[in-house]
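Asks: build me a structure from this.
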Amino acid sequence: MGQRPESSEYLNELSKYISLVPTEGDICTIFREQTDEICSFISNLTEEQGEHRYAHDKWSIKQMVGHLADTGRIMSYRLLRVARGDTTPLAGFEEKDYVLNANFDAHTLEKLLAHYKLVRESTQALLDTLPEEAWTRMGTVNNGAISARAVACLMIGHDLHHLNILKERYLI
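Replies: The predicted structure is shown next:
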C-alpha cells in the first residue's frame, strides 16, 4: 500500500510524525527498510553508549530502544484493530509511565534490540497481509479518528523521530 493518508484520517497533532514518512515508496517497504536501518544503527552501539543520556532527566539509549519496542507493540495492536474494522474506541497511553516501570536499563542493549526487532517483524507480517480495503478503514484512538494507513505511517514517523533524536542529541 503506497498511498499516504489524507490529513482527515488522523488527528492534526500526529502530523509531526506522519510528515516524516517519505512520500515515495510503498509503506510496507519503507517499514521494512526502516527496521533494518534502525537495527543496524543500534547494533553498532556499545553497552556503555546504551546507558548514555544527553541530560540527567532524559532517557538512556536503552530506555529509548525499550520505548520504541513498547510503542511498536501498542501501535501494532491499534493497527490490527482498525484494519479489521473494530470500531471500539482505544485509549491513549502514557509513555513515561511505561519507561519508568520497565527497568530497561537492567537489560543489555543487545536484548532490547532483539525485542524491538521481534515487534517490528511481527508488525511487518501484519502489514504484508492486509487486504487493500483495510488500509483506509477508520477507527478511534485517543478520542480521534484514524485510518489503518495513518497508524502505519505514525509507526514509521515515530521511530524516525526517535532515530533523529539519537543521532542529533545522543551521539554528538
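Asks: every contact and neighbour count from this point should use C-alpha atoms.
Replies: OK.
Asks: how close does the residue nearest the centre of the chain sit to I165?
Replies: By C-alpha atoms, centre = their mean, the chain has its centre lying nearest to M155, at 3.6 Å. Using C-alpha to C-alpha, to the nearest Å, M155 is found at 16 Å from I165.
Asks: that older thread, the residue nearest to the centre of the chain contacts D70, correct?
Replies: No. Counting by C-alpha atoms under 8 Å, M155 stays clear of D70, with 11.5 Å between them.
Asks: next, the structure of the following sequence, for comparison with the previous one:
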Amino acid sequence: MLVPTPEQIHSYATIHERIAVAIAELTPNQLQMRPADNEWSIQQVLLHLPDSEAVGYERIRRIIAEERPVLQLYDEDAWACNLHYHQQDPHLALELFKLLRQSSAVLLQQLPAADWKRVGLHAVNGAMNLYTIFQTYLHHGEAHLRQIEDVKRRLRGDR
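Replies: Model prediction:
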C-alpha cells in the first residue's frame, strides 16, 4: 500500500521555508518583474501558492471525509488575473500557504494507512486516491520553487 514517507510529509509541510529563503533578498520591483509576457512573475507564483493550496486543502479533506467526492477544477490563470495577484501582499500569501500546508500535514500524519486509498473523482484525471493527490501537491510546491529560482536567474541575465 502506498503511503507517504515521514520525509515526504516533512518536505510538504516545510517547503515554504525554502521559498522564503529564495525570495529573501528580492525587492518589490523584482518580485513584480515578469521574465516574458506569457510567464508569471515571482509575485504571481507566490499568490498562486495559497490559492492552489486552498483547493488542495479542500480536496484532501473531502477525500478523507466523503465517499468518492467530485473534485472541482479551477482556472489558475483566471484567478491570477481576476484576483489581482500583482496588487496583493506576497509575504502574507506565503504565510497563508505555510499555514494551509502545516494544517494538512498534521492531519495526514494521523491517518491510518487504509485512508490513503480513499478516492475522489477529478473531472479531468478521473478517480484519484489520496496518495496521488498528496504527491501532486508535494511536487507542486517543489515545481514552483524551481520556477522562482529560474525566474531569478533569468532576471539577473543568467541562463
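Asks: list the contacts of Q109 of the second structure.
Replies: By C-alpha atoms under 8 Å, 6 or more residues apart in numbering, Q109 of the second structure lies in contact with I9.
Asks: swap in Y137 of the second structure?
Replies: So Y137 of the second structure contacts 12, 53, 56 (C-alpha under 8 Å, 6+ apart).
Asks: helices along the second structure, start to end?
Replies: Ranges of helices within the second structure are 6-23, 28-32, 42-65, 76-82, 90-109, 130-156, based on DSSP state H.
Asks: give me whichever of the ones you listed is most buried.
Replies: Ranked by mean neighbour count, those are led by helix 42-65 with a mean of 20 (mean count of other C-alpha atoms under 10 Å).
Asks: any chance you could list what contacts it?
Replies: Residues outside helix 42-65 of the second structure that contact it (C-alpha under 8 Å, 6+ apart) are 30-34, 69, 71, 76, 80, 85-86, 88-90, 93-94, 96-97, 100-101, 104, 115, 118-120, 129-130, 133-134, 137, 141, 144, 148, 151.
Asks: same question, stretch 39-57 of the first structure
Replies: Residues from elsewhere that reach stretch 39-57 of the first structure, judged by C-alpha under 8 Å, 6+ apart: 59-62, 105, 108-110, 113, 117, 169-170.
Asks: measure the equivalent of I61 of the first structure over in the second structure to V119 of the second structure for me?
Replies: In the second structure, I61 of the first structure lines up with I42, judged by TM-score structural alignment. Using C-alpha to C-alpha, we find I42 of the second structure at a distance of 33 Å from V119 of the second structure.
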